[in-house]
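1. test case, fold it:
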Amino acid sequence: MSGETLSVVSINVNGIRAAVKQRNENNPGMLPWLTAADPDVVLLQEIRATEKLTRTALAPALDAGWHLSMTESAVAGRSGVGVLSRAEPTAVRIGYGDDEFDVLGRYLEADFTGDNGTVTAASVYVPSGAALTDNPKDVEKYEEKRRFLDTFGPYLDALLSSRRDVVVGGDWNIARDERDIKNWKGNLKNSGFLPHEREWVAQRLSAGWVDVAREHHGDVAGPYAWWSWRGKAFDNDAGWRIDYHLASPALAQRAERAWVDRAEAYDLRWSDHAPVAVVFSR
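-> Okay, here's the model as predicted:
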């Protein structure tokens, strides 16, 4: 991949087949957004479809020259991550070496090699988890997320120590601190803002990973990238910043711009998440 910049967008599509559908006369769905935004790499999460169905949903984009690399979940209709790119990846790696999670469509890396070297772009979908209660289903979800973090954290640290240019973007399902949730006081005991989850992110940052958007935006609330479909959360910007890019230090230093591509109105959304974009100099 050549050129002066590399734009990487991360978006939880909340079901690729739903994302590409026209929702109303003013909202044609994801595909026109893709054409207008014209990023180099799109990190997809929660595809929730087989690769065959995903390729059918994205057929207009693929016919136009986009390349899709993805991993579906062994559990039908769940998870699934991918990388949609203008250039064909020089290498693709599925999973991170964990027998439980590698078949569940939660992590994928793609290498892009050009005149200025190789950049690895990875898409991650961290389990949503649950607060630890007496409910067996909550316990199961809580423990699943904890197992994922326990094995994925060391993998990220090893990836960082390789000193490659790497950006890992996705739906982390963890807000770092009070700046990342509008109603943080009301979520102190909820999954996504539990102490051990926030400490896990802090450990990755201490290891050297850089939260590109936070570095770019500074000490401000948000910008949020997920809002509940319910009530007036979107209209009131009562959101969460759980979608972000963690980049290796050398690559993070080349970040020129970072922003959330927030829809102008509630009925113009094609996912409950908004695309989060970063532009790196090459």
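
2. contacts and neighbour counts: CA atoms only from here.
-> Noted.

3. let me see the ranges of the strands in the stretch 101-250 of the chain.
-> In the stretch 101-250 of the chain, the segments counted as strands under DSSP state E, counting those that start in this stretch are 107-114, 117-125, 165-171, 210-211, 243-247.

4. residues in contact with the shortest one?
-> In this case it means strand 210-211. 205, 244-249, 252 (CA atoms under 8 Å, 6 or more residues apart in numbering).

5. now, of the residues you listed, which are buried?
-> Buried positions within the contacts of strand 210-211, assessed by neighbour count (16 or more other CA atoms under 10 Å), are 244-249, 252.

6. farthest-separated two in those?
-> Greatest spacing in these, by CA to CA: Tyr244 and Pro249 (15.3 Å).

7. what is the longest helix of this protein by residue count?
-> Looking across the chain with DSSP state H, the single longest helix is helix 136-161.

8. list the buried ones in it?
-> Applying 16+ other CA under 10 Å to helix 136-161 flags 138, 141-146, 148-149, 152, 156-157, 160 as buried.

9. tell me the one of those residues nearest Arg198?
-> Nearest to Arg198 among the buried residues of helix 136-161, counting by CA to CA, is Leu149 at 11.1 Å.

10. wait, that closest one sits on Trp200?
-> Yes - shown here, Leu149 and Trp200 form a contact pair, counting by CA atoms under 8 Å, at 7.5 Å.

11. just to revisit the earlier point, possible to save the strands of the stretch 101-250 of the chain as CSV with distance to Val276?
-> As requested, the strands of the stretch 101-250 of the chain are exported to CSV (distance: least, CA to CA, whole Å):
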stretch, distance to Val276
strand 107-114, 18
strand 117-125, 12
strand 165-171, 9
strand 210-211, 12
strand 243-247, 7
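
12. and this one, please, so the two structures can be compared:
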Amino acid sequence: MKLVSWNVNGIRATLGKGLPEFVASERPEILCLQETKAREEQVALPLEFGGYHGFWNSAEKPGYSGTAVFTREQPISVKHGMGIADHDREGRVLTLEYPDFHLVNVYTPNAQDELRRLPYRMQWDDAFRLYLLALEATGKPVIFCGDLNVAHNEIDLARPKDNRKNAGFSDEERASFTKLLGSGFHDTFRHFYPDKTGAYSWWSFRGAARTNNVGWRIDYFGVTKGILGSVKDASIMPHITGSDHCPVTLTLG
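-> Got it, this is the predicted structure:
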């Protein structure tokens, strides 16, 4: 069973930059998208999406943020947001329940330049961690995926010293992600590839960053211990273009 997560930086743009061909080639059982920047009724999906059930959580602000999940199997239930008004206006969380697990697609807020949104980001991180733990407390394993907007350790970005106090690599954001993992979640890519360098999922559009692989690993699949034994692989697909992010995958046995 293949799950794919991809921040598409605007689904309407990415539909013209290889997304349909990617879906046709990879045929994932579940496709989670972030930063869709559109409402469902604004998007004319191609034939490649014909075998999927689609679920959307769009931001109140037009053309901003948003998440979507396309799944071959009809889920048991779908939840939009975390049930917290202050955090649910930007369409950042979409939860699907399946017989064997909860799947949470997330687009974490960016702390922004000069960390001006960091206080809100810290509130968000706490709320999201508690939300995941509440799902796990139901007795069913949890998988979360998406753009977490943090490079956890120095190995997860090309220039850690230059970015120490920048959004996505601040001490506060890194410590918060450590706390999330410490609460019982596993970074699946590092589970399989703990020492792999140069493995990134996002590159700036500036300075030929992607060509030179000056990137960050900020897109994740995380799982609770109860399903870790079923995880067969986790991968990053830097050769897939169409966005400033590339897809990341999880394979369940």
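
13. so what does the longest helix of the first structure touch, helix or strand wise?
-> helix 195-207 (3 or more CA pairs under 8 Å, 6 or more residues apart in numbering; DSSP states H and E).

14. got a list of contacts for the helix it packs on?
-> Here helix 195-207 of the first structure makes contact (CA under 8 Å, 6+ apart) with 149, 153, 156-157, 174-177, 211.

15. stretch 105-115 of the second structure too?
-> The contact list for stretch 105-115 of the second structure (CA under 8 Å, 6+ apart) reads 32-35, 65-69, 92-95, 117-118, 120-121, 124, 144-149, 166-168.

16. do stretch 169-179 of the first structure as well
-> Outside stretch 169-179 of the first structure, the residues that reach it (CA under 8 Å, 6+ apart) are 9-12, 43-45, 121-128, 181, 184, 191-193, 197-198, 201-202, 219-222, 240-246.

17. so it corresponds to what in the second structure?
-> Per TM-score structural alignment, the counterpart of stretch 169-179 of the first structure in the second structure is residues 145-155.

18. okay, how far is it across that stretch, tip to tip?
-> 20 Å (CA to CA, to the nearest Å).

19. and that stretch, how far from the chain's centre?
-> Put simply, stretch 145-155 of the second structure sits 9 Å off its chain's centre (CA atoms, centre = their mean, to the nearest Å).

20. again, but for stretch 186-196 of the second structure
-> With CA atoms, centre = their mean, you get 16 Å for stretch 186-196 of the second structure.

21. and it, what's buried?
-> 186-189.

22. can you check stretch 85-105 of the second structure too?
-> Neighbour-count burial for stretch 85-105 of the second structure [16+ other CA under 10 Å]: 87-97, 101-105.

23. farthest pair within those residues?
-> Farthest pair in those, by CA to CA: Arg89 and Phe101, 25.6 Å.

24. quick one: contacts for Cys32 of the second structure?
-> Applying CA under 8 Å, 6+ apart, we find Cys32 of the second structure in contact with 3-6, 67-70, 105, 145-146.

25. give me the buried entries from the residues you listed.
-> Buried members of these, scored by 16+ other CA under 10 Å, are 3-6, 67-70, 105, 145-146.

26. need the max-distance pair from the residues you listed.
-> Maximum pairwise distance in these, criterion CA to CA, is 15.2 Å, between Leu3 and Thr67.

27. residue in the second structure matching Ala76 of the first structure?
-> Using TM-score structural alignment, the equivalent of Ala76 of the first structure in the second structure is Pro62.

28. for Ala61 of the first structure, same thing?
-> By TM-score structural alignment, Ala61 of the first structure lines up with Glu48.

29. how would you label its match: helix, strand or coil?
-> Three-state assignment for Glu48 of the second structure (DSSP: H, G, I helix; E, B strand; the rest coil): helix.

30. circling back: may I see the buried residues of the match of stretch 169-179 of the first structure?
-> Across stretch 145-155 of the second structure, burial judged by 16+ other CA under 10 Å covers 145-152, 155.

31. same thing with stretch 269-282 of the first structure?
-> Of the residues in stretch 269-282 of the first structure, 269-280, 282 count as buried by neighbour count, 16+ other CA under 10 Å.

32. of all residues in the first structure, which one is nearest the centre?
-> By CA atoms, centre = their mean, the first structure has its centre lying nearest to Gly170, at 1.4 Å.

33. count of neighbours near Gly192 of the first structure?
-> The local packing of Gly192 of the first structure (other CA atoms under 10 Å) involves 24 other residues.
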